[in-house]
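Novice: next come a sequence and a model predicted from it.
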Amino acid sequence: MIYILRHFKVKDNSKIWLNSREFNDWVKEYDLFELEYLNLHLPSKIDKTYVSSLARAIKTAEHLDIAYQISDLLTEVKSKAFINTNIKLPKWLWLFIDRVLWFFNANSSENRDMTHKRINEFIEKIDLDDDIFIITHGFFMKQIVRQFKSLGFLCDIDIRPKNGKIYELSKR
C-alpha cells in the first residue's frame, strides 16, 4: 500500500495581485510561511516514509512525529514568472500559465519531461511491496499518482488534492 499526503495548508496572507518580480519572490517565500497543522490518524503499518526536501513538507512530517527520509525527488514542480513585467496579475493566473507551459514542455525552470524523469527515478528507488508513506505537494502529487496508476495502483484522488488528507493507493 502507498499512502500519499499533501503537506499541511500554508497560511498565505500575501497580496493576490503581483508583478513578475513579486511573483518570483512569493514563490521563494511560500515555502517558509507558517502551516495550519492538523492531527491525523496515520496508517497502522508504514515501512518507510519519504518526504519532499521543501520546508513545508518537512514541517508536516515533524508535526506527525514520524521517522522519515528526505528526498529531493519529491519536491513541487518549480514555478517562475513566464515573462518579466510590471503588470500585476493574480497569483492563480501566474501559476496557471506556468503549468500550461509545463504541460507543453515550454517551461524553463522544470518541464513535464523533467518531472516524469524525477518521478520514475523515485519509483525505481523504492520497494513497491513495502507500505510507503509519501509527503509531497499538490501539483507534483497529481503527477506521481498518475504514474502509480499506470503501474497498476488504484487511487481516488481529488481533482485538487487537499492539504492534510491522506490518499491511499492500493495494488489491483
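Specialist: On my side now, so go ahead. Numbers count the residues shown, from 1 in each chain.
Novice: only C-alpha atoms from now on, for both contacts and neighbour counts.
Specialist: OK.
Novice: how about the residue of the chain most remote from its centre: what's its closest non-neighbour residue?
Specialist: Going by CA atoms, centre = their mean, the residue of the chain most distant from its centre is residue 86, 28.7 Å out. Distances taken as CA to CA, 6 or more residues apart in numbering place residue 19 nearest to residue 86, at 5.0 Å, with adjacent residues excluded.
Novice: try this one next to it:
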Amino acid sequence: MKIGLVRHFKVGHQPVSGRMSGEQFNAWAEEYNQSNIESGEFSSSEQVWEACFSSDLPRAIHTATQIYTGDIIYTQQLREIEIVATSQTGMKLHRSIWLALGRIAWYMGHSSQPESRGSTLLRTQAVIERLERDFGSSNVLLVTHGAFMKVLAQQLALRGYNGKRIFYPRNGELYIYEKDS
C-alpha cells in the first residue's frame, strides 16, 4: 500500500503584521481557515492514485480538485489541528508568537486548545485504520495540512510505513509512504 501526503497549496490570505490581541489572532486564524489558495504546481511522480481523500477546509478542497481528477472524499478527519490564542487577556503578541504558543499548548495538553494531542493521535490512527481496512492494496492520496500531516507521517512510520521524514511540509509537495503487504 502507498499513501501519498500532500499539503495544500499556498494560502492567499495576507499575514497580519505587527502585534495583535488573542481575540484578533483567533479572528485571523478563522479567516485563514476560510481562505482560498494560490494556484501551484504538483508533481505526482507519475504515480497512479486509486482514491483521494481531502480535508474539508477550502484550501485543501481547492488543492485536491487541482491535483486529482477522480472523485474526492472530503472529511473532517484530515483537518488541520485547530489553534487558538492561549490567553484572552489584553496582551498583544506577534502572530508567529501566538502560533508557537498555541502549538506548544497543544503539545503539552493545555486546555486552551480545542483538540488535545491525544485526540489528534486518535484521529490519525482512525484515518490510517480506515485506509488499511478499505483500501489495503491501493494507492491513496491524502490532501491535508502541515501540522496534521507531520503527526500523520509519524503515525505511519510507527505502523511500519517507509517514507521521507517530514520536518516542514512544503505546500503542494508529495510525500509517499509505503508498506509492503
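Specialist: Everything's here; your move. Owing to the predicted nature of the structure, the values given are computational and were not obtained by experimental measurement.
Novice: and the TM-score between them?
Specialist: The TM-score (TM-score structural alignment, normalised by the length of the first structure) is 0.93; 172 aligned residues with a CA RMSD of 1.5 Å.
Novice: quickly note the distance from the residue most central in space within the first structure to residue 154 of the first structure.
Specialist: The centre of the first structure sits closest to residue 137, judged by CA atoms, centre = their mean, with a distance of 1.5 Å. For residue 137 of the first structure, the distance to residue 154 of the first structure equals 19 Å [CA to CA, to the nearest Å].
Novice: ok, now which ones touch the residue nearest to residue 74 of the first structure when sequence neighbours are not counted?
Specialist: Excluding the flanking residues, the one nearest residue 74 of the first structure by CA to CA, 6+ apart is residue 52, at 4.5 Å. When contacts are counted by CA atoms under 8 Å, 6 or more residues apart in numbering, residue 52 of the first structure touches 58, 70, 71, 72, 73, 74, 75, 76, 135, 136, 137.
Novice: pull out the buried residues from these.
Specialist: 58, 70, 71, 73, 74, 75, 76, 135, 136, 137 (16 or more other CA atoms under 10 Å).
Novice: what segments of the second structure are strands?
Specialist: Secondary structure of the second structure by DSSP state E: the strands cover 2-7, 19-21, 51-55, 72-75, 92-94, 139-144, 162-163, 174-178.
Novice: including distance to residue 121 of the second structure, could these go into TSV?
Specialist: Supplementary listing: the strands of the second structure in TSV, determined by distance: least, CA to CA, whole Å:
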stretch	distance to residue 121 of the second structure
strand 2-7	17
strand 19-21	30
strand 51-55	16
strand 72-75	16
strand 92-94	29
strand 139-144	15
strand 162-163	19
strand 174-178	18
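Novice: any idea which of these is most buried?
Specialist: When you average the neighbours per residue for each of the strands of the second structure (mean count of other CA atoms under 10 Å), strand 139-144 leads with a mean of 26.
Novice: what range in the first structure matches that strand?
Specialist: The alignment of strand 139-144 of the second structure onto the first structure (TM-score structural alignment) spans residues 131-136.
Novice: contacts for that stretch, please.
Specialist: With CA under 8 Å, 6+ apart, stretch 131-136 of the first structure has contacts from 1-7, 45-52, 57, 60-61, 74-76.
Novice: helices along the first structure, start to end?
Specialist: 20-30, 55-64, 91-103, 112-125, 138-150 (DSSP state H).
Novice: any chance of the ones you listed in JSON lines, plus distance to residue 41 of the first structure?
Specialist: Output for the helices of the first structure, formatted as JSON lines (distance: least, CA to CA, whole Å):
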{"stretch": "helix 20-30", "distance to residue 41 of the first structure": "27"}
{"stretch": "helix 55-64", "distance to residue 41 of the first structure": "9"}
{"stretch": "helix 91-103", "distance to residue 41 of the first structure": "32"}
{"stretch": "helix 112-125", "distance to residue 41 of the first structure": "25"}
{"stretch": "helix 138-150", "distance to residue 41 of the first structure": "20"}
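Novice: check these for me and report the most buried one.
Specialist: When the helices of the first structure are compared using mean count of other CA under 10 Å, helix 55-64 is most buried, at a mean of 20.
Novice: noted, bye for now.
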